[in-house]
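K.L.:
Compute the structure for the input listed below.
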Amino acid sequence: MLRLTISAAGLAMAAVVAFAPAATADDGWGGADCGQVPVAGCDVSAGGGGGHNGGAVHLPGTGGDDDSAVGPDYSGCRWDKVDDYSEPGQPTTGGGWYLLTCLPDFQDGPFWVADAAPAPVSPRVLAETARNRLSLPRPSILASPAQNQLVNLPTWLWVDRGAWVPVSVTASVPGVSVTATARPTAVTWSMGDGTTVTCNGPGDPLLGGDPRAASPTCGHTFRRASERYPVTATIHWSVSWAGAGTGGTFPELTTSTTTAFRVVEIQALGAR
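P.N.:
Down below sits the predicted model:
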C-alpha cells in the first residue's frame, strides 16, 4: 500500500482528487471529486497504467510527476481518519493518518496529514473587528428656550453629556489584544433654515443670566419664524486603535439625531 506524508504547506484549498476520463475499463483507476476532507485541502492527482501498484499520488507544489490516470468513473471519495495506525520513524503528534477511499473500490493510504497552523491574525484585522463592534450613542438635542424658539433671540444648543464620552471596545485572540476607541470631537448642527453651526464641544445649557446673551460655546439665532424647522445634531467621532505594540487610526464615525424646532416672533424684541 502506497503511503505519503502530506505537509501543511500543501493544504490550502478544499481537496479534489482528480482522475482523467475513462480510456479503458481495465486500467485500474477512475475519476472522482472528493469534497469531504479532514484538513484544509489539497489537490491530488493519481497516476496509473497497470493498476494501483504502478501509480503515484502527487500533491501539486510538493514535487513529483503529474501523471494522468485512466479507468472507470468513480462516483466519490472521502478521507477516513485512522486512529490506531502508526509507522516507525513517522510523527505521532501534529497531525493524523488518513485513508483516501473512492467509490466503488479504490482506496489508498494511509497518508500523514500535518495539522495546519492557524494563520496569525494581524493587529489591524483585530482593530477592524473592534471598530465594527463600537456602539456609539446618538445625541439628545437640548436647547434654551426649552419650548418655542424666538426670532432674533439667541438659542443655546447642547447635547447631553452622556453622549460626550469616549467609547472603547477590545478584540482579542490568544496572544494578541487590540482596543479601538472613539472620541467625540465636534457637533455639527443643521438648523433647518439653511445655516450650519459647528461646535467644538457638546455645548452648554443656559443656567440663569441674561436670556438675550448668546451662548459662548454653541448657539444660533433664528431670523425668521417657522412652525417647523428640522434640526439635526451630528456628533463626529475620531477613531484610533492600539495594541500588540502598534496602533493607528480609522476614518471618523458620526451619529445623528433630528428633531423639529418651532420658531415664533415677538415683535417687542426687535432686530439686534
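K.L.:
C-alpha from now on. contacts and neighbour counts both.
P.N.:
OK.
K.L.:
and the helix or strand where residue 228 lies, what does it pack onto?
P.N.:
Residue 228 is part of strand 226-243, with elements assigned from DSSP states H and E. For strand 226-243, the elements it packs on are helix 123-132, strand 176-190, strand 246-264, judged by 3 or more Cα pairs under 8 Å, 6 or more residues apart in numbering; DSSP states H and E.
K.L.:
so of the ones you listed, which one's packed in deepest?
P.N.:
Most buried of the helices and strands packed on strand 226-243 by mean neighbour count (mean count of other Cα atoms under 10 Å) is strand 176-190; its value is a mean of 21.
K.L.:
relative to strand 226-243, how tilted is that one?
P.N.:
160 degrees (axes from the mean of the first three to the mean of the last three Cα atoms, to 10 degrees).
K.L.:
and strand 176-190, how far from the chain's centre?
P.N.:
Put simply, strand 176-190 sits 19 Å off its chain's centre (Cα atoms, centre = their mean, to the nearest Å).
K.L.:
Report all helices and strands that it contacts.
P.N.:
Strand 176-190 packs on helix 123-132, strand 167-173, strand 196-199, strand 226-243, going by 3+ Cα pairs under 8 Å, 6+ apart.
K.L.:
measure residue 108 to residue 13 for me?
P.N.:
20 Å (Cα to Cα, to the nearest Å).
K.L.:
Tell me which residue is most central in this protein.
P.N.:
Centrality entry for the chain: nearest residue to the mean C-alpha point is residue 129, 5.5 Å, by Cα atoms, centre = their mean.
K.L.:
please give me the structure for this one as well, since I'd like to look at both together:
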Amino acid sequence: MPVNRSRRTVLGTSTAALALAASALILTAPNASAEPVDFGKGGGTDQQGGGDKQGIYAAARINYSGAVTKDGSTGNVTSSDVNWTPPPCWYAPYLGAKDFKKEMSKHIEGQLNTPGMTGTAGAAIGETKRHYEDEFGWTGAPGYKDYNLENDGKGMFWAGVENPNEPDYLKRSSCTDLPFWVENGDAPPPRYEEAITPEILAALAYQHMELPDTEVTLAPETNTKVNLPTWAWLDKAVFDEVQATAALNVPGFNIQATTTAKPVSLKLEPGTEDAETYPASGECTINADDSIGEPYAKGKANETPPCGVKYLRSSGNGTYKLQATITWEITWTGTGGAGDDLPNGTFGNDQDITVQEIQAVNR
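P.N.:
Got it, this is the predicted structure:
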C-alpha cells in the first residue's frame, strides 16, 4: 500500500517540512494503555478518539473477536508468503469537527509557542494552522474553514493510525497526511489508499489470529524403536477451521471482516536426518472426512502408515524433536460482500520422541 505524497511547495515551505509538521502533530504522541480489543494508538475517553498534553492521535477502535490473542499481540500464524505483511499503518475515523478543533487547535498553539520553533518547521506549523482555520489547502486537498464546524455531526476527521505490532518504525509511521474530513456514509478520497477497508481489517484479523495447539496423535506415543514405523494422525474433532473477526464501528462508518483458516495439510519433520517419513515428502494431505492420516490399530505395527515417520538411529540418552506443522488455507469475507484469499498460514508444534534400539536376547 504505497503512501501518497503531495509534491506542492507552499510559500517556500518544502513538502518535506510539511510532512514533518504532519508527523509531529499526529504520530509522535505516546501510546496509551490499550485494552485487549484496542489496536493502534489508544487514548481518550470515547471510542472515536482522544488526546493528551503532548499531541493528538487517532484512536479508532478496532474490536477483535473469535480466535484471536487476548492481549492485543501478534498471533501465532506464519504467512507462507515471505513478501506478505499486515498493513503497517492506515487512516481511520478520528474525531468529529467540534472535538477535532479542540484537540488540534490546542496542539498547534502549543507547537507554535514552543521555544525554538522557527524557520522551516515553524512555517510548516503555521501553514497547518491556516489549513484548518482559513480554508487554505496545502496538502493537495481543500482546507477547512474554522475546522469544518458547520458540518459537525455530519462526518468525521480521519487520521493516521500506527500498527503497534509493526517493528519497522519508518513503515508504521508512514501515514503522515494531515487529518482529512469524510462525510458520514462516504468513502475517503481515492488518493488515501491506506484508508481502512474490509481488506485491511481482514489482514489485521490474520495478524492477531491464534491457531490452536494441535498435538499430533502418535503410535507409539513418545517411545518408539529403531526401524519401527510411527503412525501419526489428526482426528477431525481436533482439526477444524477457525475464524477471527476485526470490526470498526464509529458513527457513520461501520465495517468488518472475518478471516477464516481451514487446515489443509500436515508436514512432519523428524528432527534428524536419520529418519524416513511417510509419505516421502513428509506432507500428509487431508482426508475426505477432514482428518489427516489413519489411527493405528492392533496388528499394523509392521505396515507402512499413510502418515508417519520411521527412525533409523537411536536417540541415545536424549530425544528427537518431531515437528508437526499444519498448513492453513486463509480466506476472508467482509462488509458489502467483499472477500478474497490471503496467503496460506502455518503453525507447528514440537513433540519429544525417544527412539530406542531393539534389544535382542541371546540364549
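K.L.:
Enumerate the positions of the strand holding residue 228 of the first structure that are buried.
P.N.:
Using 16 or more other Cα atoms under 10 Å as the test for burial, strand 226-243 of the first structure gives 226, 229, 231-243.
K.L.:
Closest to residue 256 of the first structure out of these?
P.N.:
Distances from residue 256 of the first structure to the buried residues of strand 226-243 of the first structure, taken as Cα to Cα, are shortest for residue 234 (4.2 Å).
K.L.:
so that closest one sits right up against residue 257, yeah?
P.N.:
Yes - with contact defined as Cα atoms under 8 Å, residue 234 of the first structure reaches residue 257; the gap is 6.7 Å.
K.L.:
Not counting sequence-adjacent ones, nearest residue to residue 127 of the second structure?
P.N.:
The spatially closest residue to residue 127 of the second structure, leaving aside those adjacent along the chain, is residue 138, at 7.5 Å (Cα to Cα, 6 or more residues apart in numbering).
K.L.:
got a list of what the residue nearest to the centre of the first structure touches?
P.N.:
Applying Cα atoms under 8 Å, 6 or more residues apart in numbering to residue 129 of the first structure gives the contacts residue 171.
K.L.:
try 10 Å this time
P.N.:
Residues near residue 129 of the first structure by Cα atoms under 10 Å, 6 or more residues apart in numbering: 123, 169-172, 178-180.
K.L.:
So which of residue 108 and residue 13 of the first structure has more stuff around it?
P.N.:
A side-by-side neighbour count of residue 108 of the first structure and residue 13, using other Cα atoms under 10 Å, places residue 108 first with 17 against 12.
K.L.:
What is the neighbour count of the closest residue in space to the more buried one that isn't next to it in sequence?
P.N.:
In space, residue 108 of the first structure comes closest to residue 100 once its chain neighbours are excluded; the distance is 5.2 Å by Cα to Cα, 6+ apart. The local packing of residue 100 of the first structure (other Cα under 10 Å) involves 18 other residues.
K.L.:
ok, residue 100 of the first structure touching residue 111?
P.N.:
Yes - if you go by Cα atoms under 10 Å, residue 100 of the first structure and residue 111 touch, sitting 8.0 Å apart.
K.L.:
Assign a three-state SS to the residue nearest to residue 127 of the second structure, would you?
P.N.:
Of the three states, residue 138 of the second structure takes coil under DSSP: H, G, I helix; E, B strand; the rest coil.
K.L.:
Skipping adjacent residues, who's closest to residue 246 of the first structure in space?
P.N.:
Spatial nearest neighbour of residue 246 of the first structure, excluding adjacent residues (Cα to Cα, 6+ apart): residue 123 at 7.7 Å.
K.L.:
who touches the one you found in this structure?
P.N.:
Shown in contact with residue 123 of the first structure (Cα under 10 Å, 6+ apart): 129, 171-173, 176-179, 241-248.
K.L.:
and if we set it to 8 Å?
P.N.:
Contacts for residue 123 of the first structure (Cα under 8 Å, 6+ apart) come out as 176-178, 243-244, 246.
K.L.:
could those be laid out in TSV, adding distance to residue 153 of the first structure?
P.N.:
Formatted as TSV, the contacts of residue 123 of the first structure follow (distance: Cα to Cα, whole Å):
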residue	distance to residue 153 of the first structure
176	55
177	52
178	49
243	50
244	53
246	50
